[in-house]
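Novice: Here's a sequence, model it:
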Amino acid sequence: MGAFRKLLGGVGAATVVVGLVLAGALETVELAALSRLFELRGARAPRAPIVIVAIAEDSFDELDLAWPFPRALHGEVVEKLAAAGALAVGVDVLFPEPSVRGPADDAALGASVARAGNVVLGAGLTVVADGLGRRVDLNPPLPVIRRGAAAVAPVNVFGDRDGAVRRAPLTVGEGGAPGFDAGLHRVAVASGMPAAPLPARSEILINYRGGPGTYPWIPYYQVARGEVGPEVVAGKIVLIGPTSPVLHDLFTTPFARGGDMPGVEIHANVLETLIRGDRIREVPAWASALAAAAVALLGSALVVRFQALRGLGAAALLWAALAGTALALFLAWDVWLRGVTPTLALLLGYGATMAENFVREQREKRRLSRFFSPDVLRAVVRGRESASLGSSRRLVTVLFSDLRGFTSISEKLEPEQVTEMLREYLTEMTRIVFKHGGTVDKYIGDCVMALYNVPFEDPEHAVKAVRTGLEFQERTLAAAARWEAKYGVVIRNGVGINTGEAIVGTLGSEQRLEYTAIGDTVNLAARLESITKDYGASIIISESTYEHVKALFPTRALGAVTVKGKTRPVEIYAVLPSDIRKHTRAVLDAAATLTAGGRVCEVRTRDISEGGLALDGVPDEWTVGSRIQIRLEGGELPNPIVAEGTIVWRRGSGAGVTFTALDAESAPAVAEIIGRG
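Specialist: I've put the predicted structure just below:
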């Protein structure tokens, strides 16, 4: 599978995420995440010289006035603040209509604003819908009021899609006139306040210092009564505005999720952001989209590169790195890197590729399950080992097994009976192949072809093939009596095994591929199976296989034979099943001391006959052909048994010994044990 094909899930995820970003579908979630970043950062103490004159219930009570207050009173407050040394005064109160108290009230406010000389008045923006569409109208203060103002600008705050206020406009209208906060910034700078220059952009992300009450609030009534000294406002920007809930000027912000931040305090946060020049810098959405696309591909690559758990761990580390980077950028440098988009991209890239891999694995498992054992199959499909299904030359051991006389058996039975018997037989033989680490190459009627040392390297491939053949014989003999009673037919099994190089891999046509092996090694194994009946042997192995297993299994040399298709004779050997008995045997559990060439080992006996005994716990270095001295004692033996013998077979830690000499005093003891049975 090509690299691009493996990453299709990531490509699809990247496409989806980029599409969502371009459509703005993720922006609301990203904005909510930005608010969480503010909360994680926590509030910061304000450092800009800003105070708020708060119009709240206490002022209603103390002044015994209802809203709206007399405009002349606002004028008095403005003049007192200017006289106390305020650098700039921002009025977050609208005066678009004449005062209910008459023109003199408006004129008094206008005169006070003009005398102060540093007042920025707020205007209102309204959206009007008519037959021509929607338009935005500016509702400034009355001319008599605004004539002497240092600046007039819209005081509105605007929420994002979720209603929270995070941005502030710096310019208004097509001409780019300064907004309310930018106007105050300019007036304060002109009055001598040191401040960062205004950014050359139409809006900024507000760097909020905290929630309601972060900036000092001065009750409006105290200023009106002259109870506030110059030290409170001198050299500062003073904002006048409502903070009472009854005046409906409260908003949601990152630090005020309950929607209780007064608009006037939002302006205080904007002003501090402008004065300090520390606006939240935003990584553009298009850059986040490109980063997300890369993350989606990387998430997909993690699945391709690693196993499931490793890939999940790597993906978790990648996400932690992304989240940590986004958090560090925000905390240390006031940079907002959108984190939801790459997180979603990682989840989709990883998840889509995992799903695609799962579907592919299931498809591959169905195709390959008849060749490999479940454990090998999992490794092959997931590519966890050095398995290669491509064709290559390699050393293999090939096993062919066939039911003798199956054609004549088929003629005697009904097709349904043949099918049932064959299914049972092949199922059991396949289980045995898988048990010993083999791969089922194919079934040819009643014949089973199995490969060893594929698709993974296995240094014991020849040994495992012979063990498979021996277990074939045992299971076939066990089934033979049952089938003879049920169907009236006698079955026997022949096995041929050869070791050598072959071409192994996925071979076939463009329409159909099979995992198989081809070559002379395969052909010879098939020929050896076909001559087992001629030699009266159940298992015949070639000389190359014999060299791998001669120290572990009892064998009998059959000489050289020229098989069909070969011009040179081949030395062949019969493997003798370990349960072939020439003498009656009896179970015996006794301690056995083996001595040979200065080596000594202590083992246990399994059974004994007049011709030899079977042992358990024999070390691997005591190989077939070893001549040994034997001493048995303990257990059921009244007296020790002493003998000499030769190891004639090995299976695991078990060993079979043929006596070559039995001590004269020990022979009666052996006969007595066998007699007891």
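
Novice: going forward, measure contacts between C-alpha atoms and count neighbours the same way
Specialist: Will do.

Novice: ok, now how distant is the nearest residue to residue 176 once chain neighbours are set aside from residue 177?
Specialist: In space, not counting the residues next to it along the chain, residue 176 is nearest to residue 202; the distance is 7.9 Å by Cα to Cα, 6 or more residues apart in numbering. Here residue 202 is placed at a distance of 10 Å from residue 177 (Cα to Cα, to the nearest Å).

Novice: picking that back up, correct me, but the residue nearest to residue 176 touches residue 173?
Specialist: No: applying Cα atoms under 8 Å, one finds residue 202 not in contact with residue 173, separated by 10.1 Å.

Novice: If you count surrounding residues, which of the two has more?
Specialist: Taking neighbours as other Cα atoms under 10 Å, residue 202 and residue 173 compare with residue 202 leading, 14 against 10.

Novice: and the more buried one, what does it touch?
Specialist: Going by Cα atoms under 8 Å, 6 or more residues apart in numbering, residue 202 touches 169-172, 176.

Novice: List buried residues within those.
Specialist: When those are checked for burial by 16 or more other Cα atoms under 10 Å, the buried set is 169-172.

Novice: Format these as CSV; extra columns: secondary structure and distance to residue 374.
Specialist: Below are the buried ones among the contacts of residue 202 laid out as CSV (DSSP: H, G, I helix; E, B strand; the rest coil; distance: Cα to Cα, whole Å):
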residue, secondary structure, distance to residue 374
169, strand, 65
170, coil, 68
171, strand, 70
172, strand, 71
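
Novice: Now tabulate the residues you listed in TSV and tack on distance to residue 343.
Specialist: Below are the buried ones among the contacts of residue 202 laid out as TSV (distance: Cα to Cα, whole Å):
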residue	distance to residue 343
169	30
170	32
171	34
172	36
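
Novice: Let me know the closest of those to residue 288.
Specialist: residue 169 (23.3 Å; Cα to Cα).

Novice: Just confirm that closest one contacts residue 177, I think it does.
Specialist: No: in terms of Cα under 8 Å, residue 169 does not count as a neighbour of residue 177; the distance is 10.5 Å.

Novice: list the buried ones in stretch 215-233?
Specialist: Within stretch 215-233, the residues that count as buried by 16+ other Cα under 10 Å are 215-224, 228, 233.

Novice: Following up with a second sequence; could you model it the same way so I can compare the two?
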Amino acid sequence: MFHHLTNKRGAILIGLAALLSVLTLQVAGFAGTDRLGLLLFDRYQRAAPRAFEDAGVRIVDIDDESIRRLGQWPWPRTDVAALVRKLTAAGASTVAFDVVFAEPDRTSPALLAKRVGLEGGAAPIVAALAAMPDHDTAFAQTLQEAPSVLGYFLTREGSAAAMPPKAGMAVVGSPPSAGVPRFPNAIQPLAPLRDAASGGGFVSLIGDADGIIRKAPLIAFQGDQLMPALSLDALRTAQGAGSITVKSSDASGEYGGEGEVVSLKTGRFEVPTTHAGELWMYYTAPHPERVVPAWKILTGQLSASEMEREFSGRIVLIGTGAAGLRDLVATPVQDRELGVMVHAQAIEQMVLGKFLVRPDWAVGLERSLLLALGLILVLALPLIGAVRGAVLGAVLVGGVGYGSWYAFRADGFLLDPTYIVLGLSAVYAVETVWTYYREERQRAYIHRAFDRYLSPDMVKRIVDDPGQLELGGEEREMTVLFCDIRGFSRLSEQLDPQTIIRFLIAFLTPMCDVLLNRKATIDKFIGDAIVAFWNAPLDDPEQYANAARGSLAMVERLAALNRDCPPDWPGNVQIGIGLNAGPCCVGNMGSAQRLSYSLIGDTVNLASRIEGLTKLFGVQIAIGSALAAHLPDFAVLPLGRVRVVGRAASETVFVLLGDEALAQDAAYRAFAAGHGVLFDAYHARDWAGAAALIEAGSDPAAGYGLAKLYDLMRDRIAGFAVDPPGADWEGVFEATEK
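Specialist: Sure, this is the predicted structure:
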């Protein structure tokens, strides 16, 4: 019991160590495991993307067809200005560009005049071009007249003058510092364009380590100045709001470190964010109605009423989706998505209030569940075993997984079950491996102890349930077999030692196979003799029938060997088998230096003597009366009452001729009836009647292998007829040999 408890304690300790290791990884943050959680959230979005609702956002896409129809990008700024005017005339609340106009328009007349002059063009032509309106100036005037927002890139390369913010940034609580990205430089629009626009926002999108855009940054630092993203400033501009409010954790009553952003507010919209001021993106499936190709607007493909229906009161984002312009990104639901689509869907989420949120209590809940569920599995697994432990683990993992999925679907909560699943898996793996290692050592011990005298099936049963095995002496009701080769001494004289060994191997191997198949335990080999028994060390409710069938099968197998004559087989080999049943003492016996699992008792001694009587009676299988009583359906006949050497009490010995099929044979039944009458006449001292029965039954007796018995009975009856036994005679024959 102490050893059993020690094994369980070891499993618990190693499981607890695995659990604490995973908890340490969770607290420290392991990039590989964290990425698994993100991939799980991606699968959630693919399985249940945000339902599309028209939130008043449209994308004008400068796609491949637009470039084919209107010329390569960049287009003249006059064309871009015309696009803005058409959208404004259609009632767009804001026109925002996911395009950075950082260089002058190469098609402006002044630049063309300079180039023509350098190439030796005519002076009047140069002068005429120089006098024409500048395209960038015309575009700036259009921007000034329209609610417009220009984009710019934030970079970490070099440094430049700060990008002047278009909107005030008010901070409630500690200044945001934890995690909000910082950039020293910005690739800005041309100053006239920047100054003319109503708003400005950065368009930089930085994916996770695998390049997928899961979070859209809404604020960032350029130097010490907080700057809004294009999506956030477009929403501000559309409302005519003057500022953006940044709320930190210490001003919100939420859990978090100092300077961690929890939300942003512009106008009437408040947006929950990560501590770095990012918006968890909740993408929809693709919806083509969001996107209008630029060529349809500039070529007049859309009528005035269609333009108004598409753009009136809506925030319009202009982006470049043409393959050559490469503004394509990967999202959880699309491998190739327009970069401007991320900004558009961010605005939709802010307008609709449909957010994915990683609550401030999520980490605490995940760690608590990891500890609680992990401890349950740690403590339960040694008690319930690997299979039921796997079921319990699957239930716990399934419950955590379903809880995470339900939280996503019902509330938009992002609860990461990765570390919990990893912890439960680690606990199960290490405890199962530990238990398997411990049990394999135990199995190896049992195999070493028993595989030489137990059948493989019985060894497997003990290995599977060692509790069935009680080592040490115990008394059991058992069946014992002794088998010996007839005339082995004579064979030994004729054969050299190596041939004898090969013959014994050829004989003993199939005989033992037969016995092991009948659930026998091989006790020992005594030269050419086999000693085996049934009903130990495991219970065998069919021990008597198994012993009988095993003995009959040995006789059949020997007949086949005599027919086939394997190499070194010395002709026609015969055996005698003695079987007996009764109480025996069985267990590990021997000395402190060497033990053997064996049995002792009168039942064993009598079985050995019965095997010796097979030579006297000329039969192959002789059994004791106790065993015969347990085989009522087998072909069993009496051989006589015998007092064996070394035993005072007499024993009625029987011959086992066959199984139930022979016992039901009509000819056998007739012979068995006559055989019984013969023995009745013999014990009744009816010598004349017994002699007549002997003569009548001799031929069928020979057919059943009982010719020697009948010859022996004939001689005894003839002798008793001349010299009758005394009054105390009980029909007992005194055996003089073992």
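
Novice: TM-score for the pair, please.
Specialist: The TM-score (TM-score structural alignment, normalised by the length of the first structure) is 0.64; 592 aligned residues with a Cα RMSD of 6.3 Å.

Novice: Quick check: which element contains residue 668 of the first structure?
Specialist: With elements delineated by DSSP states H and E, residue 668 of the first structure resides in helix 667-676, which encompasses its position.

Novice: May I have the residues that are in contact with residue 258 of the first structure?
Specialist: Residues near residue 258 of the first structure by Cα under 8 Å, 6+ apart: residue 252.

Novice: Which neighbours do residue 202 and residue 177 of the first structure have in common?
Specialist: Shared contacts of residue 202 of the first structure and residue 177, defined by Cα under 8 Å, 6+ apart, comprise residue 171.

Novice: re the thing from before, what's the most distant pair in the buried residues of stretch 215-233 of the first structure?
Specialist: 215 and 224 (19.9 Å).

Novice: ok, which stretches of the stretch 501-650 of the first structure are strands?
Specialist: In the stretch 501-650 of the first structure, the strands defined using DSSP state E, counting those that start in this stretch lie at 513-518, 539-542, 555-561, 570-575, 585-587, 591-596, 599-609, 612-616, 627-633, 641-651.

Novice: now, of those strands, which is deepest in the fold?
Specialist: Highest mean neighbour count of the strands of the stretch 501-650 of the first structure: strand 539-542, a mean of 29 (counted as mean count of other Cα atoms under 10 Å).

Novice: Now do that one: which elements does it pack against?
Specialist: If you count contacts as 3 or more Cα pairs under 8 Å, 6 or more residues apart in numbering; DSSP states H and E, strand 539-542 of the first structure packs onto strand 493-508, helix 520-530, strand 570-575.

Novice: which residues are in contact with the shortest one?
Specialist: Residues external to strand 570-575 of the first structure that are found in contact with it (Cα under 8 Å, 6+ apart): 537-543, 546, 553-563.

Novice: and the direction of that strand versus that of strand 555-561, what angle?
Specialist: In terms of direction (axes from the mean of the first three to the mean of the last three Cα atoms, to 10 degrees), strand 570-575 of the first structure departs from strand 555-561 by 160 degrees.

Novice: Have a look at how far, on average, strand 570-575 of the first structure is from the second structure.
Specialist: Relative to the second structure, and after both are superposed, strand 570-575 of the first structure has an average distance of 5.0 Å to its aligned residues, where the measure is mean Cα distance after the TM-score superposition for the first structure.

Novice: now that strand against strand 641-651, angle please.
Specialist: Strand 570-575 of the first structure runs at 120 degrees relative to strand 641-651, counting by the same axes, to 10 degrees.

Novice: Check which residues of the longest helix along the first structure are buried.
Specialist: Ranked by residue count and defined by DSSP state H, the top helix of the first structure is helix 340-368. Neighbour-count burial for helix 340-368 of the first structure, counted by 16+ other Cα under 10 Å, picks out 340-354, 356-357, 361, 364-365, 368.

Novice: got it, and stretch 182-197 of the first structure?
Specialist: By neighbour count, with 16+ other Cα under 10 Å as the criterion, the buried positions of stretch 182-197 of the first structure are 182-189, 193, 195.

Novice: what's the answer for stretch 432-450 of the first structure, then?
Specialist: In stretch 432-450 of the first structure, the ones that count as buried by 16+ other Cα under 10 Å are 432-434, 436-443, 446-450.

Novice: In the first structure, which residue is most central in space?
Specialist: Of all residues in the first structure, the one closest to the mean position by Cα atoms, centre = their mean is residue 312, 2.4 Å from it.

Novice: The stretch 351-500 of the second structure: strands as residue ranges?
Specialist: Applying DSSP E, counting those that start in this stretch to the stretch 351-500 of the second structure gives strands spanning 474-485.

Novice: for it, what spans make up the helices?
Specialist: Counting by DSSP state H, counting those that start in this stretch, one finds helices in the stretch 351-500 of the second structure at the ranges 362-411, 418-450, 456-464, 488-494, 497-517.

Novice: What is the neighbour count of the nearest residue to residue 404 of the second structure once chain neighbours are set aside?
Specialist: Excluding the flanking residues, the one nearest residue 404 of the second structure by Cα to Cα, 6+ apart is residue 415, at 5.4 Å. When neighbours are defined as other Cα under 10 Å, residue 415 of the second structure has 24 of them.

Novice: Fine by me, we can end here.
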